[in-house]
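Undergrad: Below: sequence and its predicted model.
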Amino acid sequence: MPSVADPAVEARAGVAADGLTREAPAVSIPAAPRERELRLDLFRGLALWLIFIDHLPQNLLTWLTIRNYGFSDATEIFIFISGYTAAFVYGRVMAQRGFVVAAARILKRAWQIYVAHIFLFTIFLAEISYVASRFENPLYTEEMGILDFLKQPDVTIVQALLLKFRPVNMDVLPLYIALMLFLPLILWLMRRKADVTLALSVALYALTWQFDLALPAYPNGVWYFNPFAWQLLFVFGAWCALGGAKRMSRIIWSPVTLWICVAYLLFAFYTTLTWHVPQLNHFMPGIVEQWMYPIDKTNLDVLRIAHFLALAALTVRFLPRDWPGLTSPWLQPMILCGQHSLEIFCIGVFLAFAGQFILAEFSGGAGIHFVISVCGILIMSAAAWIFSWYKKVAGKGGSRTRAADGDADLAGGGA
């Protein structure tokens, strides 16, 4: 973590568990712990694995992902950690170096993620086009949403550069780029009036639902992840990092909160169970169904937010920062993936289509599905280990500035 004397070195150390800040005229950034917050890396890596598995056709491991047991999924985990860690890292830079320097570093990171998105877009198109032509199956182009590219490549490329055109499974990076572009303003406001900033975020979320605010997509429709709605989870993560987590500690540790979270998670579990076992739907009151459905993912339905918050509250309560399992070699692959989230996310998108192609062309049972899922996770873990090893080797003679900027990875944190 950064210190006043050398922000780059301290930013490399990690992110604090609960941003210990207080509002004076401005929010102060707490001193960093000696060790990085491995829980953030762990759940960021878990989110990457879950996203990869969810992008594959239905298989045995799919039933282990959280979307089958509640309203939220790995995306909420991803965006919350993005806001938390990005605010912590760049909030320190803003406190020590000023708004201009922090904004410059944030925009630089947004540009790096944009370049990664365009690179992934190019490789992904090449992968899909090759498979479709090699195996003479044009359904791949339609299923993965690149049919318009093949019809009008010149127009589609321009729309892709504007983040309006995105193939299937490539919606997370544009959302994160959009959120990062507004992070300098968010941090500037939050360091002065954190609670007011969060209230403004809630107001924008409410206006989004009231007036259908959205960004247009190409060739039709809107962004799959509406930034006007998803910014709430991002800003809430930043608010927690800059002192909100500490101020909420009494609420989180309250027995009333515990039982409310448990009750809501059980309700969400039963509701999702009715989607897979229609016979159970008879026990669901009609008035509750009319109130709940549809549960909108594009605009981040309130039910999804509440489900994520319940999971997060129980996690903080029962998984302490010094949990011995965080140093277990069995969890190291997941933690390493979380520490290199940008690269691993891109690899996961590429592997997800490769797995989908294998399953479509070479029919197999549950065993093949399981093998493909496990192989994908092993490849992602091996890549994360290589990236970690290379970073250690290159870091011995590398630039401190590059190391500090690397702390704001896809989900806000690097190594």
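TA: Thanks, I have it. Only a predicted model underlies this, so the values are computations on that prediction, with no experimental measurement involved.

Undergrad: When you work out contacts or count neighbours from here on, use the C-alpha atoms and nothing else.
TA: OK.

Undergrad: what secondary structure does Gly398 sit in?
TA: For Gly398, the assignment made with DSSP: H, G, I helix; E, B strand; the rest coil gives coil.

Undergrad: likewise the one 3 residues further on?
TA: Taking three-state DSSP as the rule, one finds Thr401 in the helix state.

Undergrad: ok now do it, which residues does it touch?
TA: Thr401 makes contact with Ala8, according to C-alpha atoms under 8 Å, 6 or more residues apart in numbering.

Undergrad: Gly83 and Arg321: what is the separation?
TA: For Gly83, the distance to Arg321 equals 19 Å [C-alpha to C-alpha, to the nearest Å].

Undergrad: oh, I was asking about Ile29
TA: Noted for Ile29: a distance of 19 Å to Arg321, by C-alpha to C-alpha.

Undergrad: So between these two, which is more surrounded?
TA: Ile29 (22 against 15; other C-alpha atoms under 10 Å).

Undergrad: Put this next to the first one:
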Amino acid sequence: MTLFVPSLERDLRLDLFRGLANWAIFFGHIPGTALAWLTSRNYGFSDGADLFVFISGYTATLVFGRMMVQRGFVIGATRLLRRVWQLYVAHVLLFIFYLTSVHYLAHRFDIPHLMDQFNVARLMEFPVETLTEGLLLKFKPLNLDVLPLYIVLMGAYPPVLWLMLRHRNWALAGSLLLYFAARFLHWNLPSYPSGDWFFNPFTWQLLFVLGAWLAAGGARTVRPIVTARIPLVLSAAFLLFALVATLATLIPELDAPIVSDLTQAFRPNDKTNLAPYRILHLLALALLVVRFIPFDWSGLGWPVFRPVIKCGQQSLEVFCVGVFLSFVAHFVLETTSNSFHVQMLVGAAGLSIMTGVAYYRSWSKKIDRLALATPQSTMPPAGAAAPSPLGHGCGKHATDKEPKC
């Protein structure tokens, strides 16, 4: 049996679209503003969350799949679970900051409805129970649903990755079986104080596994489909249909009787259980991107794309900051003005902060790597010029870096 070894070569298209997903999630989490029209959710069935999960499965396979092949299942699995712990810590910190900020600002500025709007009112009545359920990922304030989903998917991924590297089609078949079983049997995880998870992990895992399948060699399998004319035409037609169906639900003037009849099966857009047409929409978009934006496209080096690519490369930090800033943006708009110009100003300020965080994290990690690459025995005395760290070899573990996904 031959194991598939994922490539180490970085695909900037992944960083670009993961950055766009983070920006779209930030805009989409600011309710009742024109900023939502800058996201894909108003122009089709899928949105930034679908893209985020899909790319996460792809990158997780690239990073941890190669490690699992080269260093064994145990090391690959433990490194993957270490990443899960990092995600969990990030979620807990975001959870605490989010709760306390909503609570403080709602009472400090006498805006009590924020407590209900952002689903933190139970903190007042049952603080210990609410915090406990939050640590168990069962209680989630408004807009804090994506990261718990990511944690669960990554936590369950080690055995799936082991199978994916050996029999990727079996892994995909198992994922499809779980997806349809969950939809027909209504499987989901319970939420606190009632209900189920907004993002059903039993169905959303299919997007994660689809991304993983492509990274594990599936992309070569579907290459003839991507380059063929008929799939291109069908994808474009479906995207156009999704555009009309989505806009018709948002703009009453477009919702003519014939349009309503044709799009009735797509209303409401089932996001919780990941309706099949959401998957098809994302795959149609992916086909067009791969077809018209090649791996070595020179445009990926254009200055206009650098901020969003950097946000994609530092995805976890940017995501957490973006979720928190979405609440801050809503608070600012509610306490000052909700005019179009203020909305645009708040949106631009949020993106600037997220981009600043991305550049800072990139710089900070670079400094840490340079420090590790410089052996202590070669450090110059005080006042002497430091030797270039690039001029020293540092052994086997110097290049054993673990990229973040």
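TA: Alright, I've got the coordinates. These numbers were taken from a predicted model, which means no experiment stands behind them.

Undergrad: and stretch 207-214 of structure 1, which stretch of structure 2?
TA: Mapping stretch 207-214 of structure 1 onto structure 2 (TM-score structural alignment) gives residues 181-188.

Undergrad: the helices in the stretch 101-250 of structure 2, which residues?
TA: Ranges of helices within the stretch 101-250 of structure 2 are 113-117, 122-125, 127-135, 146-155, 157-166, 168-185, 201-213, 219-221, 223-227, 229-250, based on DSSP state H, counting those that start in this stretch.

Undergrad: Out of those helices, which is closest to Arg41 of structure 2?
TA: Nearest of the helices of the stretch 101-250 of structure 2 to Arg41 of structure 2, taken as C-alpha to C-alpha: helix 229-250 at 8.3 Å.

Undergrad: and that closest one, which stretch of structure 1?
TA: Aligned using TM-score structural alignment, helix 229-250 of structure 2 spans residues 255-276 in structure 1.

Undergrad: average distance between the matching stretch and structure 2?
TA: In the superposition against structure 2, stretch 255-276 of structure 1 averages 0.6 Å from its aligned positions (mean C-alpha distance after the TM-score superposition for structure 1).

Undergrad: One more: stretch 307-316 of structure 1?
TA: Here the mean offset of stretch 307-316 of structure 1 against structure 2 after fitting is 0.4 Å, by mean C-alpha distance after the TM-score superposition for structure 1.

Undergrad: what range in structure 2 does that stretch sit on?
TA: Counting by TM-score structural alignment, stretch 307-316 of structure 1 corresponds to 281-290 in structure 2.

Undergrad: And stretch 227-237 of structure 1, by the same measure?
TA: Aligned using TM-score structural alignment, stretch 227-237 of structure 1 spans residues 201-211 in structure 2.

Undergrad: Tell me, how many residues neighbour the closest residue to Leu99 of structure 2 other than its chain neighbours?
TA: Spatial nearest neighbour of Leu99 of structure 2, chain neighbours left out: Val120 (6.6 Å); criterion: C-alpha to C-alpha, 6 or more residues apart in numbering. Other residues lying near Val120 of structure 2 total 22 when counted by other C-alpha under 10 Å.

Undergrad: distance of Gln343 of structure 2 from Phe26 of structure 2?
TA: Distance from Gln343 of structure 2 to Phe26 of structure 2, counting by C-alpha to C-alpha: 13 Å.

Undergrad: So for these two, which residue has more residues nearby?
TA: Neighbour count, other C-alpha under 10 Å: between Gln343 of structure 2 and Phe26, Phe26 has more, with 30 against 21.

Undergrad: Where does that one fall, secondary structure wise?
TA: Per DSSP states H and E: Phe26 of structure 2 is located in helix 12-28.

Undergrad: post-alignment, that helix versus structure 1, mean distance?
TA: Superposing on structure 1 and averaging over aligned pairs (mean C-alpha distance after the TM-score superposition for structure 1), helix 12-28 of structure 2 comes out at 0.6 Å.

Undergrad: circling back: tell me which of the helices of the stretch 101-250 of structure 2 sits nearest to Tyr43 of structure 2.
TA: Closest among the helices of the stretch 101-250 of structure 2, using C-alpha to C-alpha: helix 229-250, at 4.8 Å.

Undergrad: and the aligned residue in structure 2 for Leu198 of structure 1, how many neighbours?
TA: Taking TM-score structural alignment, the alignment pairs Leu198 of structure 1 with Leu172 from structure 2. By other C-alpha under 10 Å, 19 other residues sit near Leu172 of structure 2.
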